[in-house]
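Undergrad: I would like the atomic coordinates for the input below:
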Amino acid sequence: MHNSWWRNLDIQVVLWVSFLSILGYGAQRAILPWHMSSLGMDPALAGVFLSFFGPPRALMNIVGGYLTDTFRRKVNFLLGVALYGVVGYVVLAFSLNSAAIAASRVLIGLGLAWGTTAAMAILSDYSTPEIRGTVFGVQKGFYWVGIALSGYMAVVAYNRWGFMPTMLLSAGLGCLSLVLIGQLMSSCTPPETGELRLERRNRGWMETFKALARDPRYTALSFGGLLAKIVEDGLVIVLLPMFFAGSVVAAGLSVTAFTVAFAVFQPFGGALSDGWGRKRVITRGMVLTIIGAALLINEPGTVLIVISSFVMGVGVAVLSPAAEAMAGDLAAERVRATAIGYWRFQRDMGSFWGPLILPVITLSIGKDMVLFILIVLLLTSGVACARWLPGKAD
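TA: All right, here's what the predicted structure looks like:
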């Protein structure tokens, strides 16, 4: 399995479905704000409705994890992909007002969390701790390459055919993903025996959740994931364009630099965590993120902003698959999906809190002070990970 995991058909299906079904998500990220503007929607109200994606996605990580541990992985994966990759995209294609768009964003958020949690549980079932980081990192590569490519392809399709055909084409790719899951995947993964599923059902969700919340290892992992998302969706996506970049070009370059680094280096982060150990890669990723944030202090120019964004992208990229793999490593088989879902919930709350509070705090105390606070929090997280997470030999 160590050298031939990529030949496993179930793993191949997860990788290609991760790529095909996410193209529509990347497409709507690129063209939906412009489409809403073309419909004459109020920009402030549009922003509120677009934010409906985050909280449902975060919460569904926990629910989806429990469902994936209780029922078959394949069924959960298929239903999650169907919800965001078909139903969500179709509803969005026919949405002509803010309320309908908000409803589609909720569906996409719920389905994406459910399907991705199930996908990571499947990959975790088929991978030992010695290769799990590599497998998770490759999945992240397929996922983010899809998002990056679809951003360009969606603009071309939108200009040629319009919004509705673009999203319906994305839903068609979602249907293809469902065919791949239904026809090619095994009905259950090796650990999914009848006895194990019965053991899962006999252990209450709240009992498992409380155990995870009390575990200092998951606390350290969750805090690191939360801060990584605050850096990505708060500092890079919101603060850099609004408070640091001096032009639209600088803003676009900074976000692009982070996205490219994030897409390219996640597979390397996963592989490194298999060789060096999860804790070492997570803490090194924190250090890189701190260095990138520190480069923004004291009014940097455009070149330094882009370099900072790239360095932060590398840092967040290498620690993310290592942390998610460790969330799977630390859990017993009967609650592995629940544990991964719990970590993903804590991480994704950073996507909610970052854009919400960082601009407000920046307006109150200034951007350099915000950077200082963020650096201190990242240092604290790194120390917590070094203290509580097990090393490779453990």
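
Undergrad: please make it C-alpha for all contacts and neighbour counts, starting now.
TA: Fine.

Undergrad: any idea which helix is longest in this structure?
TA: Ranked by residue count and defined by DSSP state H, the top helix of the chain is helix 129-161.

Undergrad: elements contacting it?
TA: helix 9-38, helix 98-126, helix 163-184, helix 248-276, helix 302-329 (3 or more Cα pairs under 8 Å, 6 or more residues apart in numbering; DSSP states H and E).

Undergrad: the same query, at a cut-off of 6 Å, please.
TA: Here helix 129-161 touches helix 9-38, helix 248-276, helix 302-329, going by 3 or more Cα pairs under 6 Å, 6 or more residues apart in numbering; DSSP states H and E.

Undergrad: relative to helix 98-126, how tilted is it?
TA: 150 degrees (axes from the mean of the first three to the mean of the last three Cα atoms, to 10 degrees).

Undergrad: helix 129-161 vs helix 248-276, what angle?
TA: Put simply, helix 129-161 runs at 160 degrees to helix 248-276, going by the same axes, to 10 degrees.

Undergrad: can you give me the buried ones in helix 129-161?
TA: 129, 131-148, 150-151, 153-155, 157-158 (16 or more other Cα atoms under 10 Å).

Undergrad: then stretch 300-316?
TA: Quick answer for stretch 300-316 (16+ other Cα under 10 Å): 302, 305-316.

Undergrad: also stretch 384-393?
TA: Those would be 384-386, 388-390, for stretch 384-393 by 16+ other Cα under 10 Å.

Undergrad: got TSV for the residues you listed, with secondary structure and distance to Pro355 too?
TA: Below are the buried residues of stretch 384-393 laid out as TSV (DSSP: H, G, I helix; E, B strand; the rest coil; distance: Cα to Cα, whole Å):
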residue	secondary structure	distance to Pro355
Ala384	helix	25
Cys385	helix	25
Ala386	helix	28
Trp388	helix	29
Leu389	coil	29
Pro390	coil	32
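
Undergrad: farthest-separated two in those?
TA: Greatest spatial distance in the buried residues of stretch 384-393: Ala384 and Pro390, 11.4 Å, computed using Cα to Cα.

Undergrad: nearest residue to the middle of this structure?
TA: Nearest to the mean C-alpha position of the chain, counting by Cα atoms, centre = their mean, stands Asp348 at 7.2 Å.

Undergrad: let's see this one next, to set against the first:
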Amino acid sequence: MSQDDAAFSFKKIALPAFGPSLLFGLGEGAILPVIALSARDLGASVAVAALVVTLIGIGSLLSNIPASIITDKYGERWAIVGAAGLSVIAMLLCLSAPNLVVYGLGILLIGAASAVFNLARQKYLTEAVPVRFRARALSTLGGVMRIGVFIGPFLGALAINFLQLSGAYWVGVGAVVLAGLIALSMPDLVHPGGADGSAPSPKVASIITSYRKIFLTVGIGVLLVSAVRSSRQVVIPLWAEGMGLDATTTSLIYGLSGAVDMLVFYPAGKLMDRKGRAWVAVPSMLIMAGSLLAMPFTGGAASLLLVSLLIGFGNGIGAGMVMTLGADYSPDSGRAQFLGIWRFLSDLGSFSGPALLSAITALATLGLGIAATGVLGLAAAAVLWYWIPRSANPEPA
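TA: Purely as a prediction, here's the structure:
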């Protein structure tokens, strides 16, 4: 153990590193349930309202590479503060939108702000935390964000009772403002290039060329992981509806799955630090794949709950897994650009999973679509098992 490792303490970085993530997640969680409803109030059809909901993901996908350039140029602290400011402007735009086009622009900008925020916080912890604590730090980061997203809808619902739908957006604005203020207390880091101007940073194209093998191997695994994860949010309510369960029961099952998801992130991060990334990454995908393959065979609320809890557990132990792998492979010089590409692959997978589920369901049945998602999970497990090094605390590629 080095002297720096011995002197490191999570307590010193807990508030500036994890506080904004909790609040940013809370703000996003507060508005997510009302996006479709707000779009409907502005005259959107059901199909168009569903499309508006996807704009937050599209904004993130399109902004990952620009986010890497912004973070590299201005540093993590100001990138996070700027992302908070953009998110506040976007939410206020949604609040005052006179038509659907303006509202859609606001949602797109929230996704763009999320991309900058997520990349900057990942890069900050990658460089601020010693490698031997990296998985714990990034798993905690992912877990804290999930806790915020979980709590947000409840606070939003409380505000809606007093301010109608606009209450959810005011909760979001308040949370994001606090996130930005806390981020101002983040200490600046010394970089090998970019933000402090000591050396020129590599271009995105050169990073793609230099690390193409990683992007085409482990990167494909990350894309598959994200496809499975995003699909799980859709399959539980759809299968519950197909079985004839009422909305209350469906919400309870979904909520309990999410609660399990939030409880296991830290032990999994500790295991990744001590034994290696594959010890969590592969089981996470195998558990989710097995649960998804079993879901079409469930016949009632009890069996669906059991499968949903397993899905939540499998996803929960994988919290921070994608960020940890990206941090492991990212170079010191050009880290922001590398992570931007990494997050682009992850977001691309997040779109591909539900799209595949929708296509197979339209052509065949929902059960077959869910099973196909389970097969994606098996493929992700195989790719990660083959390509991830077995040793703990790998050095950058």
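
Undergrad: care to give me the TM-score?
TA: TM-score for the superposed chains, counting by TM-score structural alignment, normalised by the length of structure 1: 0.89, backed by 388 aligned residues with a Cα RMSD of 2.5 Å.

Undergrad: picking up where we left off before, from what I can see the residue nearest to the centre of structure 1 touches Ala58, true?
TA: Yes. Contact criterion Cα atoms under 6 Å: Asp348 of structure 1 and Ala58 qualify, at 5.3 Å.

Undergrad: what about the residue lying farthest from the centre of structure 2, distance to Thr365 of structure 2?
TA: No residue in structure 2 sits farther from the centre than Gln3, which is 33.0 Å out by Cα atoms, centre = their mean. Relative to Thr365 of structure 2, Gln3 of structure 2 is positioned 58 Å away (Cα to Cα, to the nearest Å).

Undergrad: and for Gly353 of structure 2?
TA: Gly353 of structure 2 sits 16 Å away from Thr365 of structure 2, taking Cα to Cα as the criterion.

Undergrad: quick one: which of these two has more around it?
TA: Comparing Gly353 of structure 2 with Thr365 by other Cα atoms under 10 Å, the one with more neighbours is Gly353, at 24 against 14.

Undergrad: contacting residues for that one?
TA: 227-228, 231 (Cα atoms under 6 Å, 6 or more residues apart in numbering).

Undergrad: leaving out chain neighbours, which residue sits closest to it?
TA: Ala227 (3.9 Å; Cα to Cα, 6 or more residues apart in numbering).

Undergrad: now do the helix or strand harbouring that neighbour: which elements does it pack against?
TA: Under the criterion of DSSP states H and E, Ala227 of structure 2 resides in helix 218-242. On a contact count with 3+ Cα pairs under 6 Å, 6+ apart, helix 218-242 of structure 2 meets helix 335-363, helix 366-387.

Undergrad: what do you get if the cut-off is 8 Å, keeping everything else the same?
TA: helix 247-263, helix 301-317, helix 335-363, helix 366-387.

Undergrad: what's the closest of those helices to Ala120 of structure 2?
TA: helix 335-363 (8.0 Å).

Undergrad: mind listing what's buried along that closest one?
TA: Neighbour counts over helix 335-363 of structure 2 (16+ other Cα under 10 Å) mark 335-354, 356-358, 360-361 as buried.

Undergrad: what about that helix, how far off from structure 1?
TA: Compared with structure 1 after the fit, helix 335-363 of structure 2 shows a mean deviation of 2.3 Å (mean Cα distance after the TM-score superposition for structure 1).

Undergrad: quick one, that helix and helix 218-242 angle?
TA: Using the same axes, to 10 degrees: helix 335-363 of structure 2 against helix 218-242 is 40 degrees.

Undergrad: how far apart are the helix or strand Ala211 of structure 1 falls within and its match in structure 2?
TA: For Ala211 of structure 1, the host element (DSSP H and E) is helix 205-214. Here the mean offset of helix 205-214 of structure 1 against structure 2 after fitting is 2.2 Å, by mean Cα distance after the TM-score superposition for structure 1.

Undergrad: what's in contact with that helix?
TA: With contact meaning Cα atoms under 8 Å, 6 or more residues apart in numbering, helix 205-214 of structure 1 is reached by 66, 218-219, 335, 338-339, 342.

Undergrad: if we go to 10 Å?
TA: 62-63, 65-67, 69-70, 200, 218-219, 222, 331, 335, 338-339, 342-343 (Cα atoms under 10 Å, 6 or more residues apart in numbering).

Undergrad: want to throw the buried residues of stretch 300-316 of structure 1 into TSV with distance to Trp6 of structure 1?
TA: Converted to TSV, the buried residues of stretch 300-316 of structure 1 look like this (distance: Cα to Cα, whole Å):
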residue	distance to Trp6 of structure 1
Thr302	41
Ile305	38
Val306	35
Ile307	34
Ser308	34
Ser309	32
Phe310	29
Val311	29
Met312	29
Gly313	26
Val314	24
Gly315	26
Val316	25
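
Undergrad: which one of those residues is nearest Leu168 of structure 1?
TA: Nearest to Leu168 of structure 1 among the buried residues of stretch 300-316 of structure 1, with distances taken as Cα to Cα, is Gly313, at 31.7 Å.

Undergrad: ok, and the closest non-adjacent residue to that closest one?
TA: Closest to Gly313 of structure 1 by Cα to Cα, 6+ apart is Phe258, at 4.4 Å.

Undergrad: test my guess that the one you found contacts Ala251.
TA: No. With contacts counted by Cα atoms under 10 Å, Phe258 of structure 1 stays clear of Ala251, the gap being 11.1 Å.
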